[in-house]
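1. curious how this folds, go ahead:
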Amino acid sequence: MVCRSASATGGFVDKNGVSCTNGGGTVVLESHNNVYGPGGQGVYQDPTYGPILYYHYVDKTIGYADGDKRFGWNTINFSSGWPVV
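-> Take a look at the predicted model:
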């Protein structure tokens, strides 16, 4: 979930203008298709691809055991002004 502000000191809102301190937040990445429970996200600035969102997840077609966890990454597009993967 992300929010943003024109000021570093606040007024953080989601894409719909809902305050982050009042239940707001815009989803960047969530479970979809075989990707279940993506978490542990971080951002890496790749010199070739630009910003990369990396995370771990469960592939529902493989299994849920600890040894079955996967590493995923997606480029982040900010053309709308919001992060989109």
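2. C-alpha only now, for contacts and for neighbours.
-> Fine.
3. nearest residue to residue 31 in space, please, no chain neighbours.
-> With sequence-adjacent residues excluded and distances taken as Cα to Cα, 6 or more residues apart in numbering, residue 31 is closest to residue 37, at 5.4 Å.
4. who's in contact with that neighbour?
-> Contact analysis of residue 37 by Cα atoms under 8 Å, 6 or more residues apart in numbering lists 30-31, 57-58.
5. and which of those residues is nearest to residue 42?
-> residue 57 (13.1 Å; Cα to Cα).
6. for the closest residue in space to residue 76 that isn't next to it in sequence, what are its contacts?
-> Nearest non-adjacent residue to residue 76, counting by Cα to Cα, 6+ apart: residue 85, 4.9 Å away. Residues near residue 85 by Cα under 8 Å, 6+ apart: 28-29, 53, 74-77.
7. please give the structure of this sequence too, so both can be compared:
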Amino acid sequence: DGKLCTEGGGTIVLGSHGDVYGPGGQGVYDDPTHGPILYYHYVNTTIGYADGQKQFGWNKLDFSSGWPVTSA
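-> This next block holds a predicted model:
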């Protein structure tokens, strides 16, 4: 919401949505072609919740507003 994290602000960049449940273990890779990429693992609720069924996901990060926002 435009308030710095150092001043008590903060906004969720990526949370559960659709079939993506509990995304975590994230990192950022600066791809030379596509720019910053947020990568993470998650549970796909249509597949199942077992340990061997975790999925790898990624989304581009857009900073055009001055704050990170995930995009397709």
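8. tell me the secondary structure at the residue nearest in space to the middle of the second structure.
-> Taking Cα atoms, centre = their mean, the centroid of the second structure lies closest to residue 14, which sits 4.1 Å from it. Secondary structure, DSSP: H, G, I helix; E, B strand; the rest coil: residue 14 of the second structure is coil.
9. so what corresponds to it in the first structure?
-> Aligned against the first structure by TM-score structural alignment, residue 14 of the second structure finds its counterpart in residue 29.
10. doesn't residue 38 make contact with that match?
-> Yes. Between residue 29 of the first structure and residue 38 there is a contact at 7.3 Å, judged by Cα atoms under 8 Å.
11. which stretches of the first structure form strands?
-> In the first structure, the strands defined using DSSP state E lie at 35-46, 50-59, 70-75.
12. what's the neighbour count on residue 36 of the first structure?
-> For residue 36 of the first structure, the neighbour count with other Cα atoms under 10 Å is 16.
13. next one: residue 41 of the first structure
-> Residue 41 of the first structure, neighbours per other Cα under 10 Å, totals 12.
14. excluding its backbone neighbours, what's nearest it?
-> residue 55 (4.4 Å).
15. residues touching the one you found, list them.
-> Taking Cα under 8 Å, 6+ apart as the test, what residue 55 of the first structure contacts is 38-42, 71-73.
16. do residue 15 of the second structure as well
-> Per Cα under 8 Å, 6+ apart, neighbours of residue 15 of the second structure: 21-23.
17. aligned against the first structure, show me the partner of residue 64 of the second structure.
-> So, by TM-score structural alignment, residue 64 of the second structure is matched to residue 79.
18. pull up the gap between the closest residue to residue 17 of the first structure other than its chain neighbours and residue 50 of the first structure, please.
-> Counting by Cα to Cα, 6+ apart, residue 17 of the first structure lies nearest to residue 24, which is 7.9 Å off, once chain neighbours are set aside. Between residue 24 of the first structure and residue 50 of the first structure the distance is 27 Å, computed by Cα to Cα, to the nearest Å.
19. many thanks, we can stop here.
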